[in-house]
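Novice: Test case, fold it:
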Amino acid sequence: MADAQPTPMSSAKPAGATGVLVLANGDVIWGRGFGAEGSAVGEVCFHTAMTGYQEVLTDPSFAGQMICFTFPHIGNVGANPDDIEADDPHALGIIVREDVTEPSSFRAVEGLDGWMKRHARIGLSGIDTRALTRRIRVAGAPNGVIAHAANGEFDVAALLAMAQAWPGLEGMDLAKQVSTEMHYGWGDQAPGGTWRLGFGYGESSAAGQASETASAARPHVVAIDYGSKRNIFRNLVEAGANVSVVPATASFEQVMALAPDGIFLSNGPGDPAATGEYAVPVIRQLLETGKPLFGICLGHQLLGLAVGATTTKMFQGHRGANHPVKRLSDGAVEITSMNHGFAVERDSLPANVRETHVSLFDGSNAGLELTDKPAFSVQYHPEASPGPQDSLYLFERFVTALRPTEGN
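Specialist: Sure thing, here's the model as predicted:
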């Protein structure tokens, strides 16, 4: 399919157009703008989730990208302060088929249009999202500019120059831009546990939460934040851990000064090889301590780099909440949430690394574990925000490994 030529999408400006998407190849796609006015340049990708657009928009892994949603009805449940993975959106903007309507949900506190205006993010509706998605599938994720002007006036030539000048995500380290700038305890910043209808966020329901003594006995996870989603920390707490978060640039000494029982490597945006320039040496030192280590998404790629594997930019990436992954240990299939544009090359895995999961969409690597150290990682998002919850067991597996065995 990669050899086929994408159908050109350029069109004359229709009456009433207040938004435009200009791709680096010269395609100009007109629509109706909503959210904030202005322009933004980045990579255009597509996302197949039918729900959870607010979680998607606030996922730090989407820094530098604008999202074409394949589901046509986006915005119909509005926005609320609970369904966020970071304080602000990190996606540059969204491209949707149908106009955003007034919300129809008892949980909504504002409409998506107003929420995006408040957070300075651009939306574009009235787009043939099926055609754009097919173009990305055929030709790969393009660079582009999304723009919104209420008066409908655009300098298309200038927008095209912006799209063509943008260097692309390959070689770009974005983790530093989205990471926390200081160490903090997760429960100090936000409620620790997962969300429940009628209760919101609260303390973990894991055994031992009721007493301070039991809480103090929880294993301590130090999470290196390369652009983590909040629900990852919530699920670590739910599984029974206390969590401390440190910046992406934290040194080995800074991590170890917190006396971790285990180390977590988070998801995040950008090219893992670029982030790996400062992250990989630290991860290699952490592996030598023998402490259990768990990585997700970018953290998975960085663990792969740390043990000697290589990563490459994917043709179109994996982004959605319906991705089937085969668990090689028993052949079970997990339906997973994914958001990544880079992958670990299977053929580059060294002898002491075992592949644990593979994507059933394209056969790419989706998990690994070391055979000589207590470290494992997955390419997908087991925290399921948004997405299915087939893989929550991974948090329990990790936290269980941190607890001393009986008699020790």
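Novice: contacts and neighbour counts: CA atoms only from here.
Specialist: Fine.
Novice: from the chain's centre, how far out does the longest helix seen in the chain sit?
Specialist: Ranked by residue count, the top helix of the chain under DSSP state H comes out as helix 272-288. The chain centroid and the centroid of helix 272-288 are separated by 20 Å, computed with Cα atoms, centre = their mean, to the nearest Å.
Novice: I'd like to know which elements it is packed against.
Specialist: Judged by 3 or more Cα pairs under 8 Å, 6 or more residues apart in numbering; DSSP states H and E, helix 272-288 is in contact with helix 252-256, helix 298-306.
Novice: Pick the most buried one from the ones you listed.
Specialist: A comparison of these by mean neighbour count, using mean count of other Cα atoms under 10 Å, puts helix 298-306 on top with a mean of 29.
Novice: about what we covered before: would you list the helices and strands packed on helix 272-288 in CSV and tack on distance to residue 91?
Specialist: Listed next are those as CSV, based on distance: least, Cα to Cα, whole Å:
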stretch, distance to residue 91
helix 252-256, 29
helix 298-306, 17
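Novice: For stretch 343-359, list every residue counted as buried.
Specialist: By 16 or more other Cα atoms under 10 Å, the buried positions in stretch 343-359 come out as 343, 344, 345, 346, 349, 353, 354, 355, 356, 357, 358, 359.
Novice: picking up where we left off before, of all the helices and strands packed on helix 272-288, which one is nearest residue 142?
Specialist: helix 298-306 (21.0 Å; Cα to Cα).
Novice: could you point out which element follows that closest one?
Specialist: Moving toward the C-terminus from helix 298-306, the next helix or strand (DSSP states H and E) is strand 311-327.
Novice: other SSEs contacting the helix or strand just after that next one?
Specialist: Using DSSP H and E, the next helix or strand after strand 311-327 towards the C-terminus is strand 333-344. Counting contacts by 3+ Cα pairs under 8 Å, 6+ apart, strand 333-344 packs against helix 298-306, strand 311-327.
Novice: For the comparison step, fold the sequence that follows:
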Amino acid sequence: MTRIPAKLLLSNGMSFSGYSFGHTGSVSGEVVFNTAMTGYPESLTDPSYRGQILVLTYPLIGNYGVPDTISEAGLPAFFESDQIHISGLVISSYSEQYSHWNAGRSLASWLGEHSIPAIEGIDTRALTQVIREHGAMTGKIIVDGEEVNWRNPNSENLVAEVSTKEVIRYGNGRYRILLVDLGVKYNIIRHFLKRDTTVIRVPWDYDFTGLEYDGLFLSNGPGDPKKCEATIRHLQRQLTHPKPVFGICLGNQLMALASGADTFKLRYGHRSHNQPVLQAGTNKALVTSQNHGFAIDSKTLGSEWEEWFINLNDGTNEGIRHRELPHFSVQFHPEASSGPTDTEYLFDEFLSEVGRFSGR
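Specialist: Below you'll find the model as predicted:
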């Protein structure tokens, strides 16, 4: 592999030198880090990373390659969407040699196919310390001296970029779940389909208030939740109705905003497979997969709502629920992919409420 010089330039003036692999081009975005040891095919295709330059702290990346694209039930079997969503990738050491039972290509060739720049040879743990101390910031991957303009993706409506543009129906189960696509991970749809449901996937700004369905689901997604004004407006009307509502990640934040609470940007976000959360009022702790840069301000929750889960590392909100109606949401990812499956039972809790409401 030809080693082409590249550097990562941060908006605070710091720079890190390395070598390009993947697409030989420059890019700008928000620089964030993920401490997971595995799961880069899933992370790179997660729409929640839209507009971000992803730093992986695990030192060896690429050694198990990338799966071939195989479809199951109309969805790619091993990816979380139909494309790579990160703007760029930063790693310590790239492994050209790869070996895995379902590997079909190298990470570098996959990145090249999707025109995603990447840089290796960076001390990603030192870089992570910088981000933790100074907060998430914009940056550039500059390859072979090619300059690009600075980009702050949080000033954009990223959800509008990643959401479906049409209504899509999956499965033919007894429960009709209306899924508002804010940048949904496909493993969420897979979890619903294996639980005897019909999933009706609609765009982020779709007016769902007059549709027939048994339960409403709000997906994960990228960027500032306050950019989703249309979703919040539609959700405000729905939250007065007893029909069950469940949200994950961005869906958690939108549930709060629709109820009148506030959200804020975290200093550097939560992106890993090992985030411990506590169920409020209990001694029940769970290990979760997370990927978000914003959070709910719990102090602004109305009297009809209560905090459901709390992050044990920094005390931030990890979920809310209505005190009387079957409306609840979580900040972490119970569908995992990749990550721990401790909280997968929440899909069953939601569908139990759906069954009670629908009478089926």
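Novice: hmm, back to that, closest one to residue 157 of structure 1 among the helices and strands packed on strand 333-344 of structure 1?
Specialist: Nearest to residue 157 of structure 1 among those is strand 311-327 (26.3 Å), distances taken as Cα to Cα.
Novice: Export the helices and strands packed on strand 333-344 of structure 1 to JSON lines and append columns for distance to residue 115 of structure 1.
Specialist: Shown next, in JSON lines, are those (distance: least, Cα to Cα, whole Å):
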{"stretch": "helix 298-306", "distance to residue 115 of structure 1": "28"}
{"stretch": "strand 311-327", "distance to residue 115 of structure 1": "22"}
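Novice: got a list of contacts for the longest helix of structure 1?
Specialist: The contact list for helix 272-288 of structure 1, computed with Cα atoms under 8 Å, 6 or more residues apart in numbering, reads 171-175, 248-249, 251-252, 263, 293, 298, 301-303, 305-307, 311, 342, 373, 375.
Novice: If you count contacts, what does the helix or strand following that helix end up packed against?
Specialist: For helix 272-288 of structure 1, the following helix or strand on the C-terminal side (DSSP H and E) is strand 293-296. Here strand 293-296 of structure 1 touches strand 262-265, strand 375-378, going by 3+ Cα pairs under 8 Å, 6+ apart.
Novice: Mean distance between the last one and structure 2 after superposition?
Specialist: Just to be clear, that refers to strand 375-378 of structure 1. Overlaying structure 2 shows strand 375-378 of structure 1 at a mean distance of 0.2 Å from the equivalent residues (mean Cα distance after the TM-score superposition for structure 1).
Novice: what span of structure 2 lines up against the next helix-or-strand element following that strand?
Specialist: Following strand 375-378 of structure 1 in sequence order, the next helix or strand is helix 393-402 (DSSP H and E). Mapped onto structure 2 using TM-score structural alignment, helix 393-402 of structure 1 spans residues 345-354.
Novice: Show me which positions of that stretch end up buried.
Specialist: Result for stretch 345-354 of structure 2 [16+ other Cα under 10 Å]: buried residues 346, 347, 350, 351, 353, 354.
Novice: Tell me the one among those residues nearest to residue 75 of structure 2.
Specialist: When the buried residues of stretch 345-354 of structure 2 are compared against residue 75 of structure 2 (criterion: Cα to Cα), the nearest one is residue 347, at 19.3 Å.
Novice: who's in contact with the closest one?
Specialist: Contacts of residue 347 of structure 2 (Cα under 8 Å, 6+ apart): 191, 192, 334.
Novice: would you turn those residues into a markdown table with distance to residue 241 of structure 2?
Specialist: Shown next, in a markdown table, are the contacts of residue 347 of structure 2 (distance: Cα to Cα, whole Å):
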| residue | distance to residue 241 of structure 2 |
| --- | --- |
| 191 | 25 |
| 192 | 22 |
| 334 | 25 |
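Novice: can you pick the most crowded of the residues you listed?
Specialist: Among these, the one with the most neighbours (other Cα atoms under 10 Å) is residue 334, at 24 neighbours.
Novice: residue in structure 1 matching that one?
Specialist: Per TM-score structural alignment, residue 334 of structure 2 is aligned with residue 382.
Novice: Excluding residues flanking it in the chain, which one is nearest that match?
Specialist: In space, and not counting its chain neighbours, residue 382 of structure 1 is closest to residue 391: 4.8 Å by Cα to Cα, 6 or more residues apart in numbering.
Novice: Now for the one you found, how many residues are close by?
Specialist: Neighbour tally, residue 391 of structure 1, other Cα under 10 Å: 17.
Novice: List the contacts of the residue nearest the centre of structure 2.
Specialist: Centroid-nearest residue in structure 2: residue 48, 3.5 Å away (criterion: Cα atoms, centre = their mean). In this structure, residue 48 of structure 2 makes contact with 85, 183, 220, 221, 222, 223, 291, 292, judged by Cα under 8 Å, 6+ apart.
Novice: residues contacting the closest residue in space to residue 150 of structure 2 that isn't next to it in sequence?
Specialist: Nearest residue to residue 150 of structure 2, sequence neighbours excluded (Cα to Cα, 6+ apart): residue 28, at 5.7 Å. Applying Cα under 8 Å, 6+ apart, we find residue 28 of structure 2 in contact with 53, 87, 88, 138, 139, 140, 141, 148, 149, 150, 151.
Novice: Whichever residue in structure 1 pairs up with residue 92 of structure 2: which element?
Specialist: Alignment note (TM-score structural alignment): residue 92 of structure 2 maps to residue 97 of structure 1. Secondary structure assignment for residue 97 of structure 1, by DSSP H and E: no helix or strand.
Novice: Please report the distance of residue 97 of structure 1 from residue 128 of structure 1.
Specialist: For residue 97 of structure 1, the distance to residue 128 of structure 1 equals 6 Å [Cα to Cα, to the nearest Å].
Novice: how close does residue 42 of structure 2 sit to residue 32 of structure 2?
Specialist: 16 Å.
Novice: Map residue 197 of structure 2 across to structure 1 for me.
Specialist: Using TM-score structural alignment, residue 197 of structure 2 pairs with residue 241 in structure 1.
Novice: That should have said residue 158 of structure 2, apologies.
Specialist: For residue 158 of structure 2, the residue aligned by TM-score structural alignment is residue 174.
Novice: Which residue is the nearest non-sequential neighbour of that match?
Specialist: residue 270 (5.0 Å).
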